[in-house]
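>>> Okay, predicted coordinates and the sequence, questions at the end:
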Amino acid sequence: MRNLITDVPGLLVGHCHDEQRASGVSAVIFEAPARASLAVHGGAPGVRDTALLEPERTVQRVDALVLSGGSAFGLDAMGGVQAWLRSRGRGYAVGNVLVPIVPGAILFDLLNGGDKDWGEEPFYWYLGRLCCERAAADFGLGSVGAGYGATTADLKGGLGSASVLTSAGFHVGALVAVNALGTATIGGGPHFWAAPYEQGREFGGLGFPSSLPPEALAIRLKGDGAAASIGQNTTIAIVATDADLTKAEAKHVAVMAHDGMARALRPAHAAMDGDLVFAAATSTARQSPSPRELTEIGALAADCLARAIARAIYEATALPFPGALPSWRDRFDTLDRRGSLA
């Protein structure tokens, strides 16, 4: 187990980012078309081809799912992935034409200090295509891919992943780009809201603080007091399993997985963000879950997402621009392994 979404058999992950532009793309490429659905709980999503993921829609399977920076400009990334897949004979057959099905979502990272003056032709199509060339089972976390330019209210955001096995032997994994409106840590300290779900020391092993500081429950939002900051947020995620799910079951897993976002970020699902979760089933286990097993898949998808969010922050590095937010390690690297000040 890599503790990555690629522990789910049947999928690979590719990342690409541009340091000058401070933005990037991440793509999940399915080795064979997968069933997928989504749940959108934020008030301002940016998406492509997601209506077809509703259980009642005709198309049953997707070839890839994409997470991108760049706000609406990042929607071009799905086209780059689609072009790569088409060149390899992938896609939904309509007569003698193949149309790769590549839904995706974007986050806002246009004001993070990077050079966004790219001219008339945004570069996200090329980043999307390059993600496919780099798709692999092993990949980095933190300031990579769609998480490269991401931020939170107080720390650098990033790209996170985690995985787990259910009691029935199904694989479950999560991939998330954390560009949150709020915070992943408690008060002004190093402890993560997701601490109860941590496996080993995947994000420092600090646990919860012995007592919550007085300011722990105060709401801190990205750019507090700056009207221009409204809408500069969104946490976008993909959860996956190798169980053989229907689209309706995948939809419910996506709904349950949102609990992980609420556990790891404070606040989540606001009117000015586009928080959403895709859920996909590779069906490589060739077994449909029982109702009890499906419930466990959804519950563990939420746990994985909470862990992946904390890992994204823990592994991130600050952007190299004046005024950039510090990373978790920049602020708390004086902590020793026991969680006390060194």
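In hand now; what should we look at?
>>> Please make it C-alpha for all contacts and neighbour counts, starting now.
Noted.
>>> Packing partners of the helix or strand that contains Ala177?
Following DSSP states H and E, the helix or strand that holds Ala177 is strand 171-179. With contacts defined as 3 or more Cα pairs under 8 Å, 6 or more residues apart in numbering; DSSP states H and E, the packing partners of strand 171-179 are strand 158-165, strand 234-241, helix 291-315.
>>> okay if I get those as a markdown table plus mean neighbour count and distance to Phe30?
Formatted as a markdown table, the entries for the helices and strands packed on strand 171-179 read as follows, by neighbours: other Cα atoms under 10 Å; distance: least, Cα to Cα, whole Å:
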| stretch | mean neighbour count | distance to Phe30 |
| --- | --- | --- |
| strand 158-165 | 29 | 17 |
| strand 234-241 | 32 | 11 |
| helix 291-315 | 26 | 18 |
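>>> try this one side by side with the last:
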Amino acid sequence: MQPGARNLITDVEGLRVGNAEDDVLKSGVTCLVADAPFTAAVDIRGGAPGTRDIALLAPDKTVPAVDALVLSGGSAFGLDAPSGVMDGLRADGRGFAVGPAKVPIVPGAIIFDLLNGGRKDWQANPYAALGRQAYRAAGGDFALGTAGAGTGALTARLKGGLGSASAVLASGYTVGALVVVNPVGCVTPPGERRFWAAGYEIGQEFGGLGVPPGPFAPLTAAHTKMALDRGEGANTTIAVVATDCAMDKAALTRLAVAAHDGLARAIQPSHTPFDGDLVFAVSTGARPVSRPGVDALELGHAAAVVLARAVARGVHAARPMPGDPMPVWASSPT
């Protein structure tokens, strides 16, 4: 398993990602869009998710594909970000055809970043405008760390961020991941700079420091303080995994389930009552299934590994900003 040319989710051909952020607000939006509508599904494992239009992704629902996915800061205010993406898509003539009308289908998910030191005294909700900016910025290359929806993300001890990674499998399929890392949990053990995900690192993509000692870290004061200070529902890690293998919504639902293992490998603890952990799964359908069952097994395992790497890359790339309540990985001894 080797990363694609960019080591980003956009190594899945046809996918593009755009970021928009406001450094004073300490928040932002990330948009995943494709050259054509794509199939998508979702699986939620956290106790406090915030979402928009995800019911459409269930295998029994009739909408066959979506036009974009949105990851946003802003808690419930960020659920307006897909409106801006919809405006951009509509202006470009994109959307699900209902007679002569076209309705862009844009599910979204949010993180809580309202207590991260940024100014939140806006008079009008800024997230629709950020969504439209993110859509217009979409391309093959995009920034990680303190960017897009990861701009104001935090973990229990470090700044979080926007992460991405990819892998090209021996079968020829490409798998990519995109993640906003904002958990109650930690991505490194106490007193360590090494990432829980280090066993899956390729090269030195997040420092090359090796695997931390021990497979388990007990809950610390940092975890409980974050939970108590912010309250239930105030953290979330949201992600997208993508592949060029042709998969329907039922198969993509299973892919999203498997990909959650990547969060559990990279974040301790994960899927808590205080997090809204959610994974979208996406297929562009560019490559046909060649080995039913076996392909799904291989892709599920790869999605979990790639997502774990993306989590570490997001925190590794975080940059310091004025007013940060947490240090960044690069400047923290632990």
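Received, thanks. For clarity, every value in this text was computed on a predicted model and none was experimentally measured.
>>> Leu38 of the first structure: which of the helices and strands packed on strand 171-179 of the first structure is closest?
Among those, the nearest to Leu38 of the first structure by Cα to Cα is strand 234-241 (8.7 Å).
>>> residue range for the closest one in the second structure?
Under TM-score structural alignment, strand 234-241 of the first structure corresponds to residues 236-243 of the second structure.
>>> now stretch 66-81 of the first structure
Under TM-score structural alignment, the match for stretch 66-81 of the first structure is residues 70-85.
>>> quick one: the longest strand that the second structure contains to strand 174-181, angle?
With secondary structure taken from DSSP state E, the second structure has its longest strand at strand 27-44. Between the axis of strand 27-44 of the second structure and that of strand 174-181 there is an angle of 120 degrees, by axes from the mean of the first three to the mean of the last three Cα atoms, to 10 degrees.
>>> From the rest of the structure, what touches the following helix or strand past strand 27-44 of the second structure?
Going down the chain from strand 27-44 of the second structure, the next helix or strand is strand 51-52, by DSSP H and E. Outside strand 51-52 of the second structure, the residues within contact range by Cα atoms under 8 Å, 6 or more residues apart in numbering are 79, 107-110.
>>> counterpart of Arg157 of the second structure in the first structure?
Under the alignment defined by TM-score structural alignment, Arg157 of the second structure is paired with Asp154 of the first structure.
>>> my read: its match touches Leu325, true?
Yes - counting by Cα atoms under 8 Å, a contact exists between Asp154 of the first structure and Leu325, whose distance comes to 6.8 Å.
>>> hmm, back to that, so where in the first structure does the longest strand of the second structure end up aligned?
Residues 23-40 of the first structure are the counterpart of strand 27-44 of the second structure, counting by TM-score structural alignment.
>>> Tell me the buried residues in that stretch?
Using 16 or more other Cα atoms under 10 Å as the test for burial, stretch 23-40 of the first structure gives 23-30, 32-40.
>>> Over to stretch 91-106 of the second structure?
Within stretch 91-106 of the second structure, the residues that count as buried by 16+ other Cα under 10 Å are 94-96, 103-106.
>>> Kindly report the same for stretch 132-149 of the first structure.
Taking 16+ other Cα under 10 Å as the neighbour-count basis, stretch 132-149 of the first structure is seen to contain the buried residues 132, 135-137, 139, 141-149.
>>> Kindly report the same for stretch 321-334 of the second structure.
Within stretch 321-334 of the second structure, judged by 16+ other Cα under 10 Å, the buried ones are 321, 324-330, 334.
>>> Let's have these in a markdown table, adding distance to Ala222 of the second structure and secondary structure.
As requested, these are arranged in a markdown table below (distance: Cα to Cα, whole Å; DSSP: H, G, I helix; E, B strand; the rest coil):
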| residue | distance to Ala222 of the second structure | secondary structure |
| --- | --- | --- |
| Met321 | 21 | coil |
| Asp324 | 16 | coil |
| Pro325 | 13 | coil |
| Met326 | 11 | coil |
| Pro327 | 13 | coil |
| Val328 | 15 | coil |
| Trp329 | 16 | helix |
| Ala330 | 19 | helix |
| Thr334 | 13 | coil |
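>>> could you pull out the helices for the stretch 151-300 of the second structure?
Per DSSP state H, counting those that start in this stretch, the stretch 151-300 of the second structure has helices spanning 221-230, 249-266, 294-316. These are given in chain order.
>>> quick one: contacts of the shortest one?
The contact list for helix 221-230 of the second structure, computed with Cα under 8 Å, 6+ apart, reads 115, 156-157, 184-186, 234, 274.
>>> if you set the cut-off to 7 Å instead, what comes out?
Helix 221-230 of the second structure is contacted from outside by 156-157, 184-185, 274, using Cα atoms under 7 Å, 6 or more residues apart in numbering.
>>> and if you look at the longest one?
The contact list for helix 294-316 of the second structure, computed with Cα under 7 Å, 6+ apart, reads 144-145, 159-167, 175-179, 181, 187, 195, 197, 200-201, 205-206, 241, 255, 258-263, 265-266, 289, 329-330.
>>> so that helix corresponds to what in the first structure?
The alignment of helix 294-316 of the second structure onto the first structure (TM-score structural alignment) covers residues 292-314.
>>> The matching stretch: average distance to aligned residues in the second structure?
Superposing on the second structure and averaging over aligned pairs (mean Cα distance after the TM-score superposition for the first structure), stretch 292-314 of the first structure comes out at 0.6 Å.
>>> and that stretch, how far from the chain's centre?
Shown here is stretch 292-314 of the first structure, whose average C-alpha point lies 12 Å from the average C-alpha point of the whole chain (Cα atoms, centre = their mean, to the nearest Å).
>>> ditto for stretch 153-167 of the first structure
The gap between where stretch 153-167 of the first structure is centred and where its chain is centred comes out at 8 Å by Cα atoms, centre = their mean.
>>> Quick check: end-to-end length of that stretch?
Distance across stretch 153-167 of the first structure, first residue to last, is 37 Å (Cα to Cα, to the nearest Å).
>>> Over to stretch 67-77 of the first structure?
8 Å.
>>> which residues touch the spatially most central residue of the first structure?
With the centre of the first structure defined as its mean C-alpha position, the nearest residue by Cα atoms, centre = their mean is Val176, 1.5 Å away. Applying Cα under 7 Å, 6+ apart, one finds that Val176 of the first structure lies in contact with 159-161, 236-238, 308-309.
>>> cool, and His271 of the second structure?
Each residue near His271 of the second structure by Cα under 7 Å, 6+ apart is listed here: 45-46, 277.
>>> Among those, which one has the most neighbours?
Of all the contacts of His271 of the second structure, the highest neighbour tally under other Cα atoms under 10 Å goes to Asp277, namely 30 neighbours.
>>> Matching it against the first structure, which residue comes up?
In the first structure, the residue paired with Asp277 of the second structure is Asp275, using TM-score structural alignment.
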